[in-house]
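Chemist: Sequence first, predicted model second:
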Amino acid sequence: MHSFAKRCALVVATLSATASALDGIVAPSQVEAGSEIEVTFQGSNDDQYRVYLAASLSGSNGPTCYLVNSTELSDSVNVTIPPGVGPSADYYSIGIADLSTGQKATFSNRFNLTNATGEYSDYEDALGGSPFWSADDLPCSAYSCARDCAQASYPDDLTDTDAYDMMKQCILNCNGVTPATSQTAPAHATSTSSIAKASTLTGQMAVITVSPGVVLTAIETEKTVHGSTITEAVIGDMTITLNGAARTINSAGFSLATNGVEVGGSTTVEFSSTTATMGGPTATEAQLAASSSGSAANNKFFAGAAAGFAGLAFVL
């Protein structure tokens, strides 16, 4: 009986925890940064909750920073999104986590954020949507300050411990930020995706004609940053990420789409099913033929291995 009673108590506790999850979180479809909005939900009780802003930059929702750290909820909560947290876009949502039970955040519908003034930094672009600080320890009001700290030490803080520690101390000086146990080392300290550090980089390729006689080769790869899988493409000594900011190379704007590289915001060059190696053996003529025009395929193709020239092709 004693063992049976313990099992029953465990089942009751589990059901109670499950019942405390919030359902039907609804945010307005249009949200103006800097203005208070009401977010409604169902299933709240006298537990303590944390309310987050989430940005779906890497294809899935994840908390970016918190709007309310710890509070009791009834049927709704009023929040204000600081304009500097990010750019105006339609990939934002509100997340709410139950701190009393330890349940992870559930999310609202995505909404279109307007009047936002924040711009993603090169440091954030390099992370491809993965947060650079734990959302549990970063108030949204301090996000702009933390972003400035990360950019001030960029790019060394991605790989160098001393530069990372300087960035970390700067972020901790931002109002309201607390230490994050998940941030212990530079994000790319052991990454094989860094052209400057890696000897080779292999992935599907897309060959993009930039001007007569010169093409750029994009290599598509994946990497894991703080537990999130990020899709990116390396073009020369630049890296572009899925849903990240466009980068300018040879006066052309490049951004990463799900099926290829967008050039100038109008043309998409798709990745071939053929893989190529950058920084190691040169791509073969057959690999070039798989993802470029027939005329280019008849020429020899060399991929430079050094940073600043990796992926730059010369048609001879």
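Modeler: Structure received.
Chemist: hey, let's count contacts and neighbours off CA atoms from now on
Modeler: Noted.
Chemist: now the helices: where do they sit in the stretch 201-316 of the chain?
Modeler: Remark: helices assigned in the stretch 201-316 of the chain by DSSP state H, counting those that start in this stretch are 285-290, 294-297.
Chemist: which residues in the stretch 1-150 of the chain form strands?
Modeler: In the stretch 1-150 of the chain, the strands defined using DSSP state E, counting those that start in this stretch lie at 23-26, 30-32, 36-42, 49-55, 63-71, 76-80, 87-98, 103-107, 111-117.
Chemist: out of these, nearest to residue 8?
Modeler: Across those, residue 8 has its closest neighbour in strand 103-107 (21.2 Å, C-alpha to C-alpha).
Chemist: Which elements pack onto that closest one?
Modeler: Contact partners of strand 103-107 among helices and strands, from 3 or more C-alpha pairs under 8 Å, 6 or more residues apart in numbering; DSSP states H and E: strand 23-26, strand 87-98.
Chemist: Which of these sits closest to residue 220?
Modeler: Between residue 220 and those, the shortest separation by C-alpha to C-alpha is 23.4 Å, and it involves strand 87-98.
Chemist: putting a second one here so we can go through both:
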Amino acid sequence: MIAANLLKAGLMMAGAVGPAVAQASSMPITAPKQVTVDTETHVTLAENLFTSPVRIYLTLSPAQGNAHEGDWDNVCYLVNSTDGSNTDVKFTIPALVAPDGAKVRISVAPTVADPEPNPDNDPDKPISSKQYYFSGEAVLEGGKGIWSKPELGGFERIGTADQVPCTAYDCVRQCGVKYYLNDFDGENPYAVKSVYECNAACPGVTMKSWAEVTGQSTPDTQTSQQGSSTAMPTVPSTTSTVSLTASSTVSSSSTPSTSASSSSTFSISGEGSFVSTLRAAISFLGALLIL
């Protein structure tokens, strides 16, 4: 229990999960008020919005009627890269991303995060950030997805929308269903690692291996709190300093207006700088397992 909570804390400090800072802007991205799954959809970007390549994301808010209602999260990308000078962008939304009638937004941001100035070498400051522009709300027609318990509980999601094509989002959702025990409250010390590795195995997902991200080898066999055993390969230790990145969650206090022509921009922290904390948490977990 203690080890699992430390592991979760390490991931949050490393930037794998957690809220982002939002700031409103008048720069527009316009989407239809209704979008249909498996059908070509167009959005309009303002001229001169970007000069570099951009990525188009699907933004969801599944937690209706509870404490997380109004939270919006970039969950996957619809277009991996397109020229920033394009004003008309088209894509198709897969049916399994959300239920019929779900509220969605479309967002856009540069494919490459901007370096974050840090003249004082503050270790608590993110090393990069992105500026996201969001459309107004739209209603999804024909959706066949089913909200999962982790989604309804508030987006404690491993990985980022930059790593997940929308064709793989339901696979990522099912990983959460399988491994997030008790709403990911720390009851299962392997939940974080299991979800990460499951997500990384989904088709088209571009996440680094757990060992590469954490610099830790894994036990040959791990047992969940329910008593089942899962064989895990032993991966040599690495000294990689790659850090996990933050998910782009937007709090309800900064939610833009619901007009289809409205838009907002959000400065979202990118890579964190607390990999050492994550490694320490995992090392502590390993020590407890040996005991």
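Modeler: Good, I have the coordinates. A quick note: this is a predicted structure, and the numbers were derived from the prediction, not measured.
Chemist: quick one: TM-score?
Modeler: TM-score for the superposed chains, counting by TM-score structural alignment, normalised by the length of the second structure: 0.51, backed by 170 aligned residues with a C-alpha RMSD of 3.3 Å.
Chemist: Let me know which of the helices and strands packed on strand 103-107 of the first structure is tucked in deepest.
Modeler: Scoring these by mean neighbour count under mean count of other C-alpha atoms under 10 Å gives strand 87-98 as the most buried, with a mean of 21.
Chemist: what sits up against that one?
Modeler: If you take C-alpha atoms under 8 Å, 6 or more residues apart in numbering as the criterion, strand 87-98 of the first structure is touched by 20-22, 25, 27, 47-57, 61, 63, 103-120.
Chemist: related to what we said a few turns ago, using CSV, lay out the helices and strands packed on strand 103-107 of the first structure together with distance to residue 161 of the first structure.
Modeler: Shown next, in CSV, are these (distance: least, C-alpha to C-alpha, whole Å):
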stretch, distance to residue 161 of the first structure
strand 23-26, 40
strand 87-98, 30
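Chemist: Of all those strands, which one is nearest residue 13 of the first structure?
Modeler: Of all those, strand 87-98 sits nearest to residue 13 of the first structure, with 14.9 Å by C-alpha to C-alpha.
Chemist: relative orientation of that closest one and strand 103-107 in degrees?
Modeler: Orientation check (axes from the mean of the first three to the mean of the last three C-alpha atoms, to 10 degrees): strand 87-98 of the first structure against strand 103-107 gives 140 degrees.
Chemist: picking up where we left off before, of the strands of the stretch 1-150 of the first structure, flag the one that's most buried.
Modeler: Across those, averaging neighbours per residue (mean count of other C-alpha under 10 Å) puts strand 49-55 on top, at a mean of 25.
Chemist: what packs against it?
Modeler: Checking 3+ C-alpha pairs under 8 Å, 6+ apart, strand 49-55 of the first structure ends up next to strand 63-71, strand 87-98.
Chemist: Name the helix or strand for the nearest residue to residue 157 of the first structure once chain neighbours are set aside, please.
Modeler: Among residues not flanking residue 157 of the first structure along the chain, residue 164 sits closest, at 4.1 Å (C-alpha to C-alpha, 6 or more residues apart in numbering). Secondary structure assignment for residue 164 of the first structure, by DSSP states H and E: helix 161-172.
Chemist: To what extent does that helix diverge from the second structure after superposition?
Modeler: For helix 161-172 of the first structure, the mean deviation from the second structure after alignment is 1.9 Å (mean C-alpha distance after the TM-score superposition for the first structure).
Chemist: Where in the second structure does that helix align, residue-wise?
Modeler: Using TM-score structural alignment, the residues of the second structure aligned to helix 161-172 of the first structure are 189-200.
Chemist: Could you tell me how far that stretch lies from the centre of the chain?
Modeler: Distance, stretch centre to chain centre, for stretch 189-200 of the second structure: 14 Å (C-alpha atoms, centre = their mean, to the nearest Å).
Chemist: Quick check: the residue nearest to residue 157 of the first structure touching residue 158?
Modeler: Yes - the criterion here is C-alpha atoms under 8 Å, and residue 164 of the first structure meets it with residue 158 at 6.8 Å.
Chemist: ok so, going back, looking at the helices and strands packed on strand 49-55 of the first structure, which is nearest to residue 218 of the first structure?
Modeler: Judged by C-alpha to C-alpha, the one of those that comes nearest to residue 218 of the first structure is strand 87-98, at 26.1 Å.
Chemist: The stretch 151-300 of the first structure: strands as residue ranges?
Modeler: Secondary structure of the stretch 151-300 of the first structure (DSSP E, counting those that start in this stretch): strands located at 201-211, 214-225, 228-235, 238-241, 247-249, 252-256, 260-263, 267-270, 275-278.
Chemist: got JSON lines for those strands, with distance to residue 176 of the first structure and mean neighbour count too?
Modeler: As requested, the strands of the stretch 151-300 of the first structure are exported to JSON lines (distance: least, C-alpha to C-alpha, whole Å; neighbours: other C-alpha atoms under 10 Å):
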{"stretch": "strand 201-211", "distance to residue 176 of the first structure": "40", "mean neighbour count": "20"}
{"stretch": "strand 214-225", "distance to residue 176 of the first structure": "25", "mean neighbour count": "20"}
{"stretch": "strand 228-235", "distance to residue 176 of the first structure": "25", "mean neighbour count": "22"}
{"stretch": "strand 238-241", "distance to residue 176 of the first structure": "30", "mean neighbour count": "24"}
{"stretch": "strand 247-249", "distance to residue 176 of the first structure": "32", "mean neighbour count": "15"}
{"stretch": "strand 252-256", "distance to residue 176 of the first structure": "34", "mean neighbour count": "20"}
{"stretch": "strand 260-263", "distance to residue 176 of the first structure": "39", "mean neighbour count": "22"}
{"stretch": "strand 267-270", "distance to residue 176 of the first structure": "43", "mean neighbour count": "17"}
{"stretch": "strand 275-278", "distance to residue 176 of the first structure": "43", "mean neighbour count": "23"}
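Chemist: So which of those strands is nearest residue 124 of the first structure?
Modeler: Of all the strands of the stretch 151-300 of the first structure, strand 238-241 sits nearest to residue 124 of the first structure, with 10.1 Å by C-alpha to C-alpha.
Chemist: Which residue numbers in the second structure does that closest one align to?
Modeler: Aligned using TM-score structural alignment, strand 238-241 of the first structure spans no residues in the second structure.
Chemist: Which neighbouring elements make contact with that strand?
Modeler: The contact analysis (3+ C-alpha pairs under 8 Å, 6+ apart) places strand 238-241 of the first structure against helix 122-127, strand 228-235, strand 247-249, strand 252-256.
Chemist: Out of these, which gets nearest to residue 296 of the first structure?
Modeler: Relative to residue 296 of the first structure, the nearest member of these by C-alpha to C-alpha is strand 228-235, separated by 18.4 Å.
Chemist: neighbouring contacts of that closest one?
Modeler: With C-alpha under 8 Å, 6+ apart as the test, strand 228-235 of the first structure has contacts from 58, 127-130, 216-224, 239-242, 256, 310-312.
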